[in-house]
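Visitor: build the 3D model from these lines:
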Amino acid sequence: MIKTVATTPFTDQKPGTSGLRKKVRIFQQPHYAENFVQSVFDSLEGFEGQTLVVGGDGRYLNREVIQIVLKMAAANGFGRALVGQGGILSTPAASHLIRASGAFGGLILSASHNPGGPDEDFGIKYNVSNGGPAPEKVTDAIHARSLSIESYHILDAQDVDVDTLGASRLGDMTVEIVDPVAGYADLMEQLFDFSAMRAMIAGGFTLSFDSMSAVTGPYAVEIFEKRLGAPAGTVRNATPLPDFGHHHPDPNLVHAKTLYDQMMAADAPDFGAASDGDGDRNLIIGRHCYVTPSDSLAVLAANAHLAPGYAKGLKGIARSMPTSGAADRVAKKLGVPLFETPTGWKFFGNLLDAGMATICGEESAGTGSDHVREKDGVWAVLLWLNILAVRRQSVAQIMAEHWATYGRNYYARHDYEAISKDRADALMLALQDQLTTLPGSINSGGTIRSADDFAYTDPTDQSVSRNQGIRLLFEDGSRIVFRLSGTGTEGATLRVYIERYVDQTGKLGLETADALQPLVRAAQEIADIQGFTGMERPSVIT
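Guide: Have a look, this model is predicted:
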């Protein structure tokens, strides 16, 4: 029986760049999750009888909200739901399943790299039929509907068994519980030379992959251990846990320090990698050689032709504005376009759909290609392994040759987390007030050539996105970018991106902190970060 339940709006359900993310206790409020799901459905047209993909990263509240989604999808007229077994679907696997099944769209239950548990974070994101995140016109409609919603529709029925593969009925809707890993792993075998990677591993190549007790565990075990033949135990923290084992599932040098320490040890494996809560981010570390996400994007783009799925070359490369310019030099050498977009994978999706780009990346450890419409952590690791298998060099050797060819972009991101929103907004407003006076000024970083608030005109539909981050460009090609992040659930996060380019004739072997120190001082001088935030140092440096 379909129930129509009266409700009142919540005023805090505006989706960000990656859906709606809040603390678990917020989602546990009566009607909260139901209101948002109904607002999604009310903002869509033409889904009657169509297929909806449902899954998540296994975090706390995942199973409960999946049952709500399924009963509401049935009550609202969907004809079929595809659900990852156990409620599990990595974000890239969900994107692939939407595309492969011809689904109308999908609801991904995740807060990505944010921590999980009863006192931590939860999220819901709607992806459209191309497998990518909903565009702004859809998220704006969802938000508008959430402010006026008066009721929601839900089936009064028993919970669905999401642990047993197979089909069942939920009202007039068919629910199919599907293997969350197999289809995705098969896609990876189509893109990469698994034979070459198997031979490399059989020949003694060693690797370590940290799934951070998050969603990629089953995917990594299937691909790295079962299909590529790496020894059992190569994948650590392989079981997805609702609280991610009390860890913060963000693959950076702070939260994946155990892996970093292993890779810097005397007996380090040849290659180390990690992925995040929902499987869309990656960390790459060679033996004694950390690779920044910006450099990783550039190396993958420069060498992608070594993998069968990219042997014909790239149509273009896209990077988010805060990401370093390392990929720009690769694009120039390859003779392909380089697109600089705002942060948010949906901007890449437009370029991928239009056939204008093949590989995309963000400095926040997200890299992907046109095989899906999300960033993809396991994909990035496999492309690195494919390159290593063909080139027969270490990660350190590949990086040294890359910098000798293209020069080096020294790069770091300083995150100031959980700042009060008023203070963060005041800092950004003060920077905006300086935009006209900063050009020509001299500070610890040198002379500023130009300053602006980044705006982007999408070449696929001419839509304009403004206020995407304040850029300070120096005479020597260095850069500082200030931006407020939209992925947290408490307060605001100020991200400061610091970049210094050194050409092939310069010092390519400096420590990153030493190379960037003058620009770090300049950022403090210009933005008065400590004065506005009260913080003497960043929460995280990556």
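Visitor: only C-alpha atoms for contact and neighbour calcs from this point on.
Guide: OK.
Visitor: just the strands in the stretch 351-500 of the chain please.
Guide: Taking DSSP state E, counting those that start in this stretch as the criterion, the stretch 351-500 of the chain carries its strands at 359-362, 366-369, 408-419, 442-443, 446-453, 456-457, 464-465, 470-474, 479-485, 492-502.
Visitor: for the stretch 1-150 of the chain, same thing?
Guide: Counting by DSSP E, counting those that start in this stretch, the strands of the stretch 1-150 of the chain are 2-6, 20-23, 51-56, 80-88, 105-109, 121-127.
Visitor: now for the third one, which elements pack on it?
Guide: Read that as strand 51-56. helix 62-76, strand 80-88, helix 91-101, strand 105-109 (3 or more C-alpha pairs under 8 Å, 6 or more residues apart in numbering; DSSP states H and E).
Visitor: mind listing what's buried in stretch 334-344?
Guide: For stretch 334-344, the neighbour count (16 or more other C-alpha atoms under 10 Å) marks 334, 336-344 as buried.
Visitor: I'd like the helices and strands packed on strand 51-56 laid out as JSON lines, including mean neighbour count and distance to residue 409.
Guide: Shown next, in JSON lines, are those (neighbours: other C-alpha atoms under 10 Å; distance: least, C-alpha to C-alpha, whole Å):
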{"stretch": "helix 62-76", "mean neighbour count": "21", "distance to residue 409": "40"}
{"stretch": "strand 80-88", "mean neighbour count": "25", "distance to residue 409": "38"}
{"stretch": "helix 91-101", "mean neighbour count": "25", "distance to residue 409": "29"}
{"stretch": "strand 105-109", "mean neighbour count": "28", "distance to residue 409": "35"}
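Visitor: I have a second one here; can you model it like the first so I can compare?
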Amino acid sequence: MTSTVETKPFTDQKPGTSGLRKKVRVFQQPHYAENFIQSVFDVVEGKDGATLVIGGDGRYLNREVIQTAIRMAAANGFARAIVGQGGILSTPAASNVIRTRGAIGGLVLSASHNPGGPDEDFGIKYNVSNGGPAPESFTDALYARTLEIDRYVISDMTDIDLDTLGETTVDGLTVEVIDPVTAYAECMEGLFDFAAIRDLIAGGFRLSFDAMHAVTGPYATEILERRLGAAPGTVVNGAPLPDFGGHHPDPNLVHAHELYERMMGDDAPDFGAASDGDGDRNLIIGRGIFVTPSDSLAVLAANAHLAPAYKDGIAGIARSMPTSAAADRVAQALDVPLYETPTGWKFFGNLLDAGLVTICGEESAGTGSNHVREKDGLWAVLLWLNILAVRRQPVAEIMADHWARYGRNYYARHDYEGVEQAGADALMTSLRERLVTLPGTTIGDLTVSEADDFAYHDSTDGSVSRKQGIRILFADGSRIVFRLSGTGTQGATLRVYIERYEPADGDLAQQTGDALAPLVAAAETVASIKQHTGRNEPDVVT
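Guide: Got it, this is the predicted structure:
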């Protein structure tokens, strides 16, 4: 039986960079999750008789919203719902299932790297049939629908057993509960030289992977320990927990500090890595050296040919605008195009579908390739391991070789989290008002050469995305970027990206903080960060 439930719009359901993210207690309001899911289904075309993928990162409220989504899928005419066992599907694994099973799309229940628990964050995003996040045309229509919705439809079926593999048909919907790990692991085994990596590990190579009590624990255990032969215990914090063990599942040097300290210790493993809440981000640390996400993207692109899937080379590289230009120099050396897009993996999807790029990356610890349409944390880890297995050099030596060839982009991101929205908006407005007058001015010893508000013109579909971040470029090639993030759930997150290029014959061994100190001071001078945010320093530096 199907019920039609009258409802009223919520005015705060505008999707951000990766769907709708709010506090759990917001999603627990009567009709809140149902309104958003129904609005998604109202915008989806061709859903009658179609297949829908549903899964999440296991955070608090995951199971309850999955049951709601299943009942609403039945009432909205879908024929099949594919659900990860226990409600679990990492974001890249969900993308893989959507693509391999011919699904019309999928609901991914996650707030990515945000904390979980009854007082923390939850999220829902819709991925389209290519496996990637819905484009802006879809999310714009979705938001418009949330503002006018007056009813939703839902089946009266009882809860589905999410823990038992197999199929159940209720109210015309076949619910298929699948093993969330196997298909993804097989995909990885088809991309990389697992035999070479096994030989590396068998020869005494040690690694440590911190799953942060998030979704990648089962995936990493299966691949790293069982299929590649890493020692038991290589994967730490491997059991997914609804509150991520009370920790913040963001793979950076602040929240993964235990891994960092392990890798900087006297008896450090050869290679360390971590992933985030939903498995799409990665942290790479060699013995005694942290690899920035921007540098990791560049190294992976430069060495991708060492893995079987990319042995014939790559078609191109795409990076988000705030990501450092390290990958640009690799693209130039490989004689392949480099595309600069706004932040958000959905902007890479069109380029990947068109075959214009193979490797994509964002400074926020996301890298991936054309195997799915999401960033993929374990993919990045495995490509690093494949490179290490072939080159047989330590991570630090690989980085030194890379900088000696391409030069080094000293780079950092300063995050001011949970600041007052009004202050953050005032900061950005003030910068926008001065864009015309900034070129030619000096800030300390730096001279501004250009200043703009980044706009992206998508060459594949003609769409234009404006106000994607304010860029201030200096005559020496340095730059500062200011941007408000769309991944938080309260207040505003101001992100300041700071970059300085040092050529290959320059000083490549500076401490990043020392190299960027003049630019950090310039950022405060030009934007009056303290005045607008009330903060003396950033909450997180990565």
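Visitor: TM between them?
Guide: Scored by TM-score structural alignment, normalised by the length of the first structure, the superposition of the two chains gives a TM-score of 1.00; 542 aligned residues with a C-alpha RMSD of 0.5 Å.
Visitor: returning to what we had before: nearest to residue 130 of the first structure, of the buried residues of stretch 334-344 of the first structure?
Guide: Of all these, the one with the least separation from residue 130 of the first structure (C-alpha to C-alpha) is residue 344, at 15.6 Å.
Visitor: please verify my assumption that that closest one contacts residue 17.
Guide: Yes - in this structure residue 344 of the first structure lies within contact range of residue 17 using C-alpha atoms under 8 Å: 5.8 Å.
Visitor: just to be sure, which of the buried residues of stretch 334-344 of the first structure are found in strands?
Guide: Applying DSSP state E to these, the entries found in strands are 338-341.
Visitor: circling back to that earlier point, residue 137 of the first structure: which of the strands of the stretch 351-500 of the first structure is closest?
Guide: strand 464-465 (12.2 Å).
Visitor: what's the mean distance for that closest one versus the second structure?
Guide: The superposed strand 464-465 of the first structure is, by mean C-alpha distance after the TM-score superposition for the first structure, a mean 0.7 Å from where its aligned residues fall in the second structure.
Visitor: now stretch 396-405 of the first structure
Guide: Between stretch 396-405 of the first structure and the corresponding residues of the second structure, superposition yields a mean separation of 0.1 Å, by mean C-alpha distance after the TM-score superposition for the first structure.
Visitor: can you list contacts of that stretch?
Guide: Contact partners of stretch 396-405 of the first structure, identified using C-alpha atoms under 8 Å, 6 or more residues apart in numbering, comprise 286-289, 299, 504, 508.
Visitor: out of these, what pair is the most spread apart?
Guide: Across those, the longest distance by C-alpha to C-alpha is 23.7 Å; it joins 287 and 504.
Visitor: the more surrounded of these two?
Guide: Summary of the neighbour comparison: residue 287 of the first structure and residue 504, criterion other C-alpha atoms under 10 Å, with residue 287 having more neighbours (21 against 14).
Visitor: need the contact list for the more buried one.
Guide: With contacts defined as C-alpha under 8 Å, 6+ apart, the neighbours of residue 287 of the first structure are 263-264, 268-272, 394-396.
Visitor: please apply the same query to residue 229 of the first structure.
Guide: By C-alpha under 8 Å, 6+ apart, residue 229 of the first structure lies in contact with 198, 201-202.
Visitor: let's see 10 Å
Guide: The neighbourhood of residue 229 of the first structure, defined by C-alpha atoms under 10 Å, 6 or more residues apart in numbering, consists of 197-202, 221-223.
Visitor: likewise residue 386 of the first structure?
Guide: Contacts here follow C-alpha under 10 Å, 6+ apart; on that basis residue 386 of the first structure touches 191-198, 200, 303-304, 306-308, 380, 392.
Visitor: and of those residues, the nearest to residue 442 of the first structure?
Guide: Proximity of the contacts of residue 386 of the first structure to residue 442 of the first structure, judged by C-alpha to C-alpha, is greatest for residue 303, which lies at 39.0 Å.
Visitor: name the SS class of that closest one, please.
Guide: Using DSSP: H, G, I helix; E, B strand; the rest coil as the criterion, the local structure at residue 303 of the first structure reads helix.
Visitor: just give the number of residues close to the residue nearest to it when sequence neighbours are not counted.
Guide: If you skip the residues right next to it in sequence, residue 303 of the first structure has residue 387 as its closest partner in space, 6.7 Å away by C-alpha to C-alpha, 6 or more residues apart in numbering. The local packing of residue 387 of the first structure (other C-alpha under 10 Å) involves 25 other residues.
Visitor: picking up where we left off before, how about JSON lines for the strands of the stretch 351-500 of the first structure, with mean neighbour count added?
Guide: Conversion of the strands of the stretch 351-500 of the first structure to JSON lines gives the following (neighbours: other C-alpha atoms under 10 Å):
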{"stretch": "strand 359-362", "mean neighbour count": "27"}
{"stretch": "strand 366-369", "mean neighbour count": "26"}
{"stretch": "strand 408-419", "mean neighbour count": "22"}
{"stretch": "strand 442-443", "mean neighbour count": "14"}
{"stretch": "strand 446-453", "mean neighbour count": "19"}
{"stretch": "strand 456-457", "mean neighbour count": "15"}
{"stretch": "strand 464-465", "mean neighbour count": "12"}
{"stretch": "strand 470-474", "mean neighbour count": "21"}
{"stretch": "strand 479-485", "mean neighbour count": "22"}
{"stretch": "strand 492-502", "mean neighbour count": "23"}
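Visitor: can you put the ones you listed in a markdown table and add distance to residue 235 of the first structure?
Guide: Supplementary listing: those in a markdown table, determined by distance: least, C-alpha to C-alpha, whole Å:
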| stretch | distance to residue 235 of the first structure |
| --- | --- |
| strand 359-362 | 24 |
| strand 366-369 | 20 |
| strand 408-419 | 28 |
| strand 442-443 | 47 |
| strand 446-453 | 42 |
| strand 456-457 | 40 |
| strand 464-465 | 40 |
| strand 470-474 | 39 |
| strand 479-485 | 31 |
| strand 492-502 | 31 |
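Visitor: those: which one's closest to residue 534 of the first structure?
Guide: Using C-alpha to C-alpha, the nearest of the strands of the stretch 351-500 of the first structure to residue 534 of the first structure is strand 408-419, at 8.8 Å.
Visitor: superposed on the second structure, what's the mean shift for the closest one?
Guide: Strand 408-419 of the first structure: mean distance to aligned residues in the second structure after superposition is 0.3 Å, counting by mean C-alpha distance after the TM-score superposition for the first structure.
Visitor: what angle do that strand and strand 492-502 make?
Guide: The directions of strand 408-419 of the first structure and strand 492-502 differ by 170 degrees, with axes from the mean of the first three to the mean of the last three C-alpha atoms, to 10 degrees as the criterion.
Visitor: out of the helices and strands packed on strand 51-56 of the first structure, which is closest to residue 473 of the first structure?
Guide: Each of these has some distance to residue 473 of the first structure by C-alpha to C-alpha; the shortest is helix 91-101, at 34.4 Å.
Visitor: since that was my last question, I'll sign off now.
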